[in-house]
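Engineer: dropping a prediction and its sequence here:
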Amino acid sequence: AYAGILVIFPGLTSQNFGMRNQGLNYGFMYFGFAVGAVIAPYVTSAIAKYTGSYNTVFILTTVLLLIGVVLTLITKKYVATVLAKIH
């Protein structure tokens, strides 16, 4: 489902960042989703028009996905370290 990720965001946010500032953290996650939803169609169509193919778009999307996975893992480890120091 297209908007399925929006259902996962609140739980994912509280699991990774705790309940403190849950609303603010969830707002940042949702804002990122919204910005991507607005900008991505324009960027992908411009790249496809420039290159004449969607191959570059798929490669770029894959690279961004991998960067997102790495950042998620790094953030999760960092947050766990900070929470361990607090508690």
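Structural biologist: Looks like it arrived, so ask away.
Engineer: please count neighbours and contacts with C-alpha atoms only from this point.
Structural biologist: Noted.
Engineer: just give me the neighbour total for Phe17.
Structural biologist: By other C-alpha atoms under 10 Å, 19 other residues sit near Phe17.
Engineer: here's the one I want to compare it with:
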Amino acid sequence: MLKDWKLESTLSRVVNPLPATTNLDEILDKHLNNFKSFSRGRRGSNPPLDIVDDEWWALGQRHGLATPLLGFFSLCCSVLCFQ
């Protein structure tokens, strides 16, 4: 059962049904920039403003944003449940 389970990010699961002609880089940029904009005034002084995009993705994943990152914590918990 687990061997058929494909490892993919939450964002991949969202964009996979889109047509093949869709510009995925444009979607990623817009998605991340929207998160950055919506987080203004909600995050206090942490993290600093000069963090790189990968850190923004990690912060977004922590708050439930669909990201291109794999969620290893939930993956490990799922594997442990099926052992």
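Structural biologist: Cool, got the structure. In this text, all values refer to a predicted model and were calculated from it rather than measured experimentally.
Engineer: quick TM-score on the pair, please.
Structural biologist: For this chain pair, the superposition-based TM-score is 0.33 by TM-score structural alignment, normalised by the length of structure 2; 55 aligned residues with a C-alpha RMSD of 4.5 Å.
Engineer: what ranges does structure 2 have for its helices?
Structural biologist: For structure 2, the helices defined by DSSP state H cover 10-15, 24-39, 53-62, 72-82.
Engineer: over to structure 1?
Structural biologist: Under DSSP H, structure 1 gives helices at 4-17, 22-51, 55-86.
Engineer: neighbouring contacts of the shortest one?
Structural biologist: The set of residues that contact helix 4-17 of structure 1 without belonging to it, under C-alpha atoms under 8 Å, 6 or more residues apart in numbering, is 22, 25-26, 29-30, 76, 79-80.
Engineer: mind redoing it with 7 Å?
Structural biologist: By C-alpha atoms under 7 Å, 6 or more residues apart in numbering, the residues outside helix 4-17 of structure 1 that reach it are 22, 25-26, 76, 79.
Engineer: circling back to that earlier point, JSON lines for the helices of structure 2, including mean neighbour count?
Structural biologist: Below are these laid out as JSON lines (neighbours: other C-alpha atoms under 10 Å):
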{"stretch": "helix 10-15", "mean neighbour count": "14"}
{"stretch": "helix 24-39", "mean neighbour count": "13"}
{"stretch": "helix 53-62", "mean neighbour count": "16"}
{"stretch": "helix 72-82", "mean neighbour count": "10"}
